[in-house]
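**Student:** Output the structure for:
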Amino acid sequence: MELSLERTPVPDLLVLRMPVHRDDRGWFKENWQRAKMTAIGLPDFGPVQNNVSFNAHRGATRGFHVEPWDKLVSVTTGRVFAAWVDLRSGSSFGTSFTIEIDPSVTVFVPRGVGNSYQALEDGTAYSYLVNDHWRPGIGYPAVDLGDPDLAVPWPIPLAEAEISEKDRTNPRLADIEPLPGPRTLVLGAGGQLGRALCAELPDAVPVARSGTEHTLDLADPAAVGAWPWQDYDVVLNAAAYTAVDAAETADGRVASWAANATGPAQLARLAREHRFTLVHYSTDYVFDGTHEEHDESEPMSPLGVYGQSKTAGDLAVATAPAHYVLRTSWVIGEGRNFVRTMQDLASRGISPAVVDDQHGRLTFTDELARATRHLVTTNAPYGTYNVTNGGPVTSWADIAREVFRLSGRDPDDVGRTTTAAYSEGKDLAPRPTHSALRLDKLRATGFEPEAAFTALARYCGVSDA
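**Tutor:** Okay, here's the model as predicted:
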C-alpha cells in the first residue's frame, strides 16, 4: 500500500491510508512524515505535542470531545471504531463520519470537530499529535455518544461499553450552540486602511491601541501574551507609523522602528506559533526610486528612516510560513490626505504649485481592502504582491489637476514645481522619484485593479467623469 489521502463528508476531516511494513518481529510505519503527507494534501498543521490514550479493555469508549486544536489520530496497537461530528457553525454542522482505525489508517481532525472512539481489542493505544499545548482549566464542548440524531453504529452497544460518568451526561447535538469558525483580526482598525478593511470584511474583529471595543498594544508583552491568537486564522496588520518626515527625528525614529519593524517581527513569531495567515502592508518607500517601475523581486534600497523601518518589517514578516506582504503606494482613504487637500484648495479659489517630478499610481484604501480579500479567499500563493489602483503612471501635479477638474476648476490653475524647489527651506525626508509598482503578479491571481482616475472621480463624488 502507498500513502494516500481520502476526503470525508466532514469538511477538512481527512483519512490517510498508511503503508505498514511487517515481518516476523512485528511492524513499522511512519506515523508522521511531514514532507510526504503535506505533498498529498495534508495541512502542514505544525504539531507540538504527542498524546497517547491507553485503553485496557475492549469496549472502552471515549468522546465526543471538541478540543481547541487540530490533531492527527492513529492507533499504535489494537483497533478502534472512531466517529466524528462537526460542531462548527455553517452548513456542515452536525455532519458525522465513522471509520475503523488500525495501524494502517490515520485521520486528520480539524479544530471544531468532535472526536470519539471505541476500543475493539484489549490493550489498545490511541495516539494523537496536536498543534497546541494542553492547558489546565479549559473546558471542551462534548456531545452525547448515544444521541439518536447522530445514530452512530457502535460495534459494542453503549449499554455494554466502558464509559466515564462525564461522557454519559454530555448534551445532545440539538442542545449545542455551533462553535464559531476561525476569525479575521484587523490590527490598526482605527486608521484609514483599517477602516476600509473592516468595511470590506464586516465579520472581522477590529482592534486598535485605543478607542475601539477591542484594544491591543503590541508594545505591551503582557497584553500580547494574553491575547487569544489561536482564535484567528487571518491577522491583517494595518498598524503602522506613517509620518515620513517625523520619522527622521530622534523620537520619530524610535516610534517608526517600534511600529514598522518590531511589531511586525512579533506578529511573524506569533504567526509561526499559532499558524495564522499574516497579511502585512508595505510601501514603495522600501525602494530608492531609481527604477521607473518596481516589481516584487527588486532588491530593497530605502532612502530614509521610514523606508528603512518598513523594509525591516517586510523581512520579518517573510519569516512567517503563511504570509502576504502587500506593497502599495500613494494611499488615499477617509480622513486628511492629498486629494482632500486639493479639493479644499479648489473650493477656496487657491491655485497651488504641485510637485511634477515624482511619479506613481494612487491606491485607494477600498481597492487595497478588496485586493486583500481576494488574495486571502482565493488562497493565492503566499508572498509579496504589489497592490495599487491601475491606469497610467502620473505625477502628483497630474492628480491635482484632475481633482481641480472634478471640482469644477480649470486644471491649469494647478502650477507645476520640482521636488527640490518644493523642499527648499523645509526639513523633509527623502522620497523616491519613481513609485510606480508593476501589477502583473497581482493580475495573475485573477484580480484586475480599477483605474486610479476612475476611483478618484468616485472618491470626489463625481459619478460621470
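**Student:** can we go C-alpha only for contacts and neighbour counts from here?
**Tutor:** Fine.
**Student:** where do the strands sit along the stretch 251-400 of the chain?
**Tutor:** 277-283, 323-328, 331-332, 353-355, 359-360, 363-364, 383-386, 394-395 (DSSP state E, counting those that start in this stretch).
**Student:** so which of the ones you listed comes closest to G313?
**Tutor:** For G313, the closest of the strands of the stretch 251-400 of the chain is strand 277-283, at 8.3 Å, according to CA to CA.
**Student:** center of the chain, which residue is that?
**Tutor:** V234 (2.5 Å; CA atoms, centre = their mean).
**Student:** list the helices and strands the helix or strand harbouring that residue packs on?
**Tutor:** According to DSSP states H and E, V234 maps onto strand 232-237. On a contact count with 3 or more CA pairs under 8 Å, 6 or more residues apart in numbering; DSSP states H and E, strand 232-237 meets strand 183-187, strand 277-283.
**Student:** Would you mind listing the outside residues contacting the last one?
**Tutor:** Spelled out, that is strand 277-283. Strand 277-283 is contacted from outside by 233-238, 264, 267-268, 271, 307, 310, 314, 317, 320-329, using CA atoms under 8 Å, 6 or more residues apart in numbering.
**Student:** For it, buried residues please.
**Tutor:** T277, L278, V279, H280, Y281, S282, T283 (16 or more other CA atoms under 10 Å).
**Student:** Equivalent analysis for stretch 337-354, please.
**Tutor:** F338, V339, R340, M342, Q343, L345, A346, S351, P352, V354.
**Student:** Distance-wise, check the third one relative to T8.
**Tutor:** Using CA to CA, to the nearest Å, one obtains 54 Å as the distance from R340 to T8.
**Student:** on that earlier part again, list the contacts for the residue nearest to the centre of the chain?
**Tutor:** By CA under 8 Å, 6+ apart, the neighbours of V234 are R183, T184, L185, F276, T277, L278, V279.
**Student:** Just confirm the third one contacts D203, I think it does.
**Tutor:** No: under the criterion of CA atoms under 8 Å, L185 makes no contact with D203, lying 9.3 Å away.
**Student:** Quick check on those two: which one has the bigger neighbour count.
**Tutor:** L185 (23 against 11; other CA atoms under 10 Å).
**Student:** what about the more buried one, distance to A199?
**Tutor:** 13 Å.
**Student:** Could you also give me the structure for this next sequence, so I can compare it with the first?
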Amino acid sequence: MGIEFSKPLTATQTPIPGVILYELPVHGDNRGWFKENWQREKMLALGLPDFVPVQNNISFNEKAGTTRGIHAEPWDKFISVATGKIFGAWVDLRQGPSFGAVFTTVMDPSQAIFIPRGVGNAFQTLEDNTAYTYLVNDHWSADAQGQYTFLNLADEQTAINWPIPLGQAELSEKDKNHPRLAQVTPMAGRKTLVLGADGQLGRALRTLYAGDASVEFAARDGFDLSNPDSYTGRNWRNYATIINAAAYTGVDTAETPAGRTQAWAINATAVADLAKVATAHGITLVHISSDYVFDGTTNLHTEDEALSPLGVYGQSKAAGDLAAATVPRHYIIRTSWVIGDGNNFVATMASLANRGIKPAVVNDQTGRLSFTTDIAAAIKHLIDTGAAHGTYNLSNDGEPQTWADIAADVYELTGHHRADVTGTSTADYFKDKNAAPRPHHSTLDLAKIKATGYTPAPAAQRLREYLAFMSPIT
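**Tutor:** Prediction:
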C-alpha cells in the first residue's frame, strides 16, 4: 500500500503518557512526494512540547526484518520514517504508574511520533531500504549510553507481536541480551534543583519537599553561584527544574562598593548564567523577584508594570528578572516583605517586645507580608499544574499594612501593648544613616496567581501561626 497523500495534520495521544502520534500531510505527484516532517509552530499548536531539538539522526536499514531496540534514552525524540515502512514498538520504562505500558503501530513517511525521555523505542523494518529518522534534544555522547534503560525485544510480559518473528529477524547481539521487564530498573524522572537551600525560602522548600528523592538541595557550599565551574560540572540533562532561592538581600550594604559588586554578581550575573543553562537544556527556571524592582509610586503593582528600581539592590534584582525572562520555561515569583525561618522583621519585633523595648517603626511604607511557606507552596503549585510560564506576584492576602501596623500586631499577639510601637517616617527613621531608598508602596496585585487556582492565606492568619510556633501567644 502506498503513502496516503494530503491527510490533515493531526495529533493522537497514545496509551503511554506523553507519547503522541502525528499524521503528517504528504503532497505527491508523478515526480515523488514532499512533506513538512517537523513544523514547530503547527505542532506546538497541536500540543507537541517545545522540546528544542539539537541533533538529527538517521538509521538506514538495508533489509526488511531489521529490528532495533528496546532502548530508553535520557532525552526526548521526534521520530519519523524518511522512506520505507516500519513496525514501531514503544514501552514506558519510566518510574511511575505507567511503567510497562506498550504502544505499537505501523508507520510510513506520513506518520511521526514524539517519544519523551525514558520511553523505550524499538522498530522493525517492513520494507528493504528503510530510513528511520529522529530529532533529539540533547547531543549524543558515549558517556550518555550509561544512562540508557534497556528491555529485551522478546520480553514475555510486554508481549510485543513482531510482524516478522524475532527468530527470523536481524538483531544485534546486544539487543538479544537485554533484561526482561522484571529485571529492568525504571528510569528515574528528571530532578528539581533548589539553590539557596539554607535561606528562609530554601528551608521552607526543604520542609515542603521532605522525603521527595527527585528534589536536590544545594546551599552555597554545594553550588557557588559566583563560581563558573558550578554551571559546567553537572549533568543538566537530568534536571527538569531549577528553583533559584538564592539572593543577595543586603538592601543597604548593596549601596557600598563591595556590596554593589556582590549584589550584581548574585542577583544578576548568576541569574544570567542559570538562564543560559536552563535555555540550553530545556529546564524550567523558577526565580524569586522582589517589590524593590518598582519605585513604589503606584499603589498596587501588577505583573506587567514597567521596572523602575530605586537603589542598587532593586536594580540588580530587576536585571535578574530580565535575564530569567529569556528562558522559554520560566516562572518569576515576585514577592514582598519575606518572613520565614531566619532573621526577619517579625522575629526582630517579637524579640524587642519580649525585651520590653518600645520601638519607632516606619509608617509610610505599605505592603503585605509574604510567608515562605506560602511562597514555597505557590512555586510547587505552578510547577505541578503546568501553569502558563511568566511572572506571578505572590504575597499573603489581606488588607495592606505599614511596617508599624505589623509591628503593633506582633506586640499585641505576644501579649504586649500595641501602643508600645510608635510610627515614624522613612526619612526620619533613616536620618543620618547610610540606607538605600525604599519603595513606599509595595502591595502586589494577586489576581493572576489566584486565576491559576492558588489563593495565598491571609497575612494576619499566617502571622498568628508564625508567632505561635516561635513562642506561645499570651
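**Student:** And G18 of structure 2, what's its match in structure 1?
**Tutor:** Structural alignment (TM-score structural alignment) places G18 of structure 2 against D12 in structure 1.
**Student:** Now for that match: which residues touch it?
**Tutor:** D12 of structure 1 is in contact with F108, V109, P110, counting by CA under 8 Å, 6+ apart.
**Student:** re the thing from before, with distance to S256 of structure 1 as extra columns, can I get the buried residues of stretch 337-354 of structure 1 in TSV?
**Tutor:** Formatted as TSV, those follow (distance: CA to CA, whole Å):
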residue	distance to S256 of structure 1
F338	22
V339	25
R340	25
M342	28
Q343	30
L345	31
A346	33
S351	34
P352	31
V354	27
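**Student:** okay, now the closest residue to V119 of structure 2 other than its chain neighbours: neighbour count?
**Tutor:** Nearest residue to V119 of structure 2, sequence neighbours excluded (CA to CA, 6 or more residues apart in numbering): D92, at 4.5 Å. Neighbour count for D92 of structure 2, taken as other CA under 10 Å: 28.
**Student:** do you know how far the aligned residue in structure 1 for D92 of structure 2 is from R405 of structure 1?
**Tutor:** Alignment note (TM-score structural alignment): D92 of structure 2 maps to D86 of structure 1. To R405 of structure 1, D86 of structure 1 is 58 Å away according to CA to CA.
**Student:** same thing with R17 of structure 1?
**Tutor:** According to CA to CA, R17 of structure 1 stands 67 Å off from R405 of structure 1.
**Student:** now P110 of structure 1
**Tutor:** P110 of structure 1 is 56 Å from R405 of structure 1, by CA to CA.
**Student:** coming back round to it: make JSON lines from the buried residues of strand 277-283 of structure 1 and add distance to G191 of structure 1 to it.
**Tutor:** Shown next, in JSON lines, are the buried residues of strand 277-283 of structure 1 (distance: CA to CA, whole Å):
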{"residue": "T277", "distance to G191 of structure 1": "21"}
{"residue": "L278", "distance to G191 of structure 1": "18"}
{"residue": "V279", "distance to G191 of structure 1": "16"}
{"residue": "H280", "distance to G191 of structure 1": "14"}
{"residue": "Y281", "distance to G191 of structure 1": "13"}
{"residue": "S282", "distance to G191 of structure 1": "15"}
{"residue": "T283", "distance to G191 of structure 1": "16"}
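**Student:** wait, which of the residues you listed is closest to T445 of structure 1?
**Tutor:** For the buried residues of strand 277-283 of structure 1, the nearest to T445 of structure 1 is V279 (16.3 Å; CA to CA).
**Student:** Now which residue in structure 2 aligns to the closest one?
**Tutor:** In structure 2, V279 of structure 1 lands on V286 (TM-score structural alignment).
**Student:** Ok, Q33 of structure 1 next?
**Tutor:** In structure 2, Q33 of structure 1 lands on Q39 (TM-score structural alignment).
**Student:** What of R183 of structure 1?
**Tutor:** R183 of structure 1 maps onto K191 in structure 2, by TM-score structural alignment.
**Student:** Would you confirm that H27 of structure 2 contacts N37?
**Tutor:** No: between H27 of structure 2 and N37 there is no contact under CA under 8 Å: 11.6 Å.
**Student:** ok, and the closest non-adjacent residue to the residue mapped onto L352 of structure 2 from structure 1?
**Tutor:** Taking TM-score structural alignment, the alignment pairs L352 of structure 2 with L345 from structure 1. Among residues not flanking L345 of structure 1 along the chain, S351 sits closest, at 7.1 Å (CA to CA, 6+ apart).
**Student:** Save the helices and strands packed on strand 232-237 of structure 1 as JSON lines, and put in distance to H214 of structure 1 too.
**Tutor:** Formatted as JSON lines, these follow (distance: least, CA to CA, whole Å):
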{"stretch": "strand 183-187", "distance to H214 of structure 1": "10"}
{"stretch": "strand 277-283", "distance to H214 of structure 1": "19"}
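**Student:** And the ones you listed: which comes nearest D132 of structure 1?
**Tutor:** Short answer: strand 277-283, nearest of these by CA to CA, at 16.4 Å.
**Student:** Tell me roughly how far the closest one lies from structure 2 on average.
**Tutor:** Taken over the aligned residues, the distance from strand 277-283 of structure 1 to structure 2 averages 0.5 Å (mean CA distance after the TM-score superposition for structure 1).
**Student:** what's the angle from that strand to strand 232-237?
**Tutor:** Counting by axes from the mean of the first three to the mean of the last three CA atoms, to 10 degrees, strand 277-283 of structure 1 points 10 degrees away from the direction of strand 232-237.
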